[in-house]
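S.K.: Okay, here's the prediction I keep looking at, along with the sequence it came from:
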Amino acid sequence: EPAGGDGAIFKCQQATGEMEGGGQNGVPEKMRIAVCAWADHSTMGVAMPSNLGDVMLEEAPSVPKAAELTAKLRKEVRVEK
C-alpha cells in the first residue's frame, strides 16, 4: 500500500502496447505505462500516470512512483461525508 492509502486497496502494474506506425517518424515501437487502480468501501478509480518523454524513449515506468501519484490523486478527489 502506498503512503496515504488510508486503508484502500491499491494495485499497480506495467502495461505494454504496440504502437501503430512504430519505428517510423520518431514513433516508438512499444508504449510502456503504469496502470494503477484503487478501491475502498465506496469508491474505485483508475490512473495511468505517465511522462510523454519516457513513453517516446520506450522507458519502463516506475510502478512505485505511479502508486504514490495515484494515492495523491485519490486523496485529492475524496469528498468527506
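M.R.: Received the coordinates, thanks.
S.K.: contacts, neighbours, all on C-alpha from now
M.R.: Will do.
S.K.: Could you say which helix or strand holds Ala37?
M.R.: strand 30-39 (DSSP states H and E).
S.K.: If you count contacts, what does that strand end up packed against?
M.R.: strand 9-18, strand 44-47, helix 52-56, helix 63-77 (3 or more Cα pairs under 8 Å, 6 or more residues apart in numbering; DSSP states H and E).
S.K.: let's bring in a second model and compare:
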Amino acid sequence: MEGYLAKGFKAVKIKIGRDNLQEDLDRIKAVREFIGPDVTFMVDANYSMTVEKAIKAIEGFKEHNITWFEEPIIPDNYKGFGGNCR
C-alpha cells in the first residue's frame, strides 16, 4: 500500500469479512492510521455479512471515515438491503 500512496494514489480499498468483526475493525483502524485522514478509504465485504453484522460494522466504521462499504450482504436479500438503508 505504501508504494501506491508514494505514486500519488488518493484512495484505497481493502477486503473485509472475517468471522470476527473486531478483527476487521482493528485492521480498518490500522489502515486508516497508516494512510492518514486525507486518503479515501473503502471496504469490500464480498457478501460475507448478515444484516445485523453489517449494521454493527457500519457503527464501527464511523470513527474511520469509510467512504464506501461494498457488498455487505447478498444482493438477493431485498429485505436486508431495506433494513440497512434505515
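M.R.: Arrived safely. What you are looking at is a predicted structure, and each value in this text was computed from that prediction instead of being measured.
S.K.: what TM-score do we get after superposing?
M.R.: With the length set by TM-score structural alignment, normalised by the length of structure 1, the two chains reach a TM-score of 0.27; 38 aligned residues with a Cα RMSD of 4.0 Å.
S.K.: What residues of the strand holding Ala37 of structure 1 count as buried?
M.R.: Within strand 30-39 of structure 1, the residues that count as buried by 16 or more other Cα atoms under 10 Å are Lys30, Met31, Arg32, Ile33, Ala34, Val35, Cys36, Ala37, Trp38, Ala39.
S.K.: what comes up buried for the longest helix anywhere in structure 2?
M.R.: As assigned by DSSP state H, the longest helix anywhere in structure 2 is helix 21-35. Buried residues in helix 21-35 of structure 2, counted by 16+ other Cα under 10 Å: Leu21, Asp24, Leu25, Ile28, Val31, Arg32, Ile35.
S.K.: what's downstream of it, the next helix or strand?
M.R.: strand 40-44.
S.K.: Show me what that following strand is packed against.
M.R.: strand 11-15, strand 68-70.
S.K.: Including mean neighbour count and distance to Lys53 of structure 2, could those strands go into TSV?
M.R.: Below are these laid out as TSV (neighbours: other Cα atoms under 10 Å; distance: least, Cα to Cα, whole Å):
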stretch	mean neighbour count	distance to Lys53 of structure 2
strand 11-15	14	15
strand 68-70	15	13
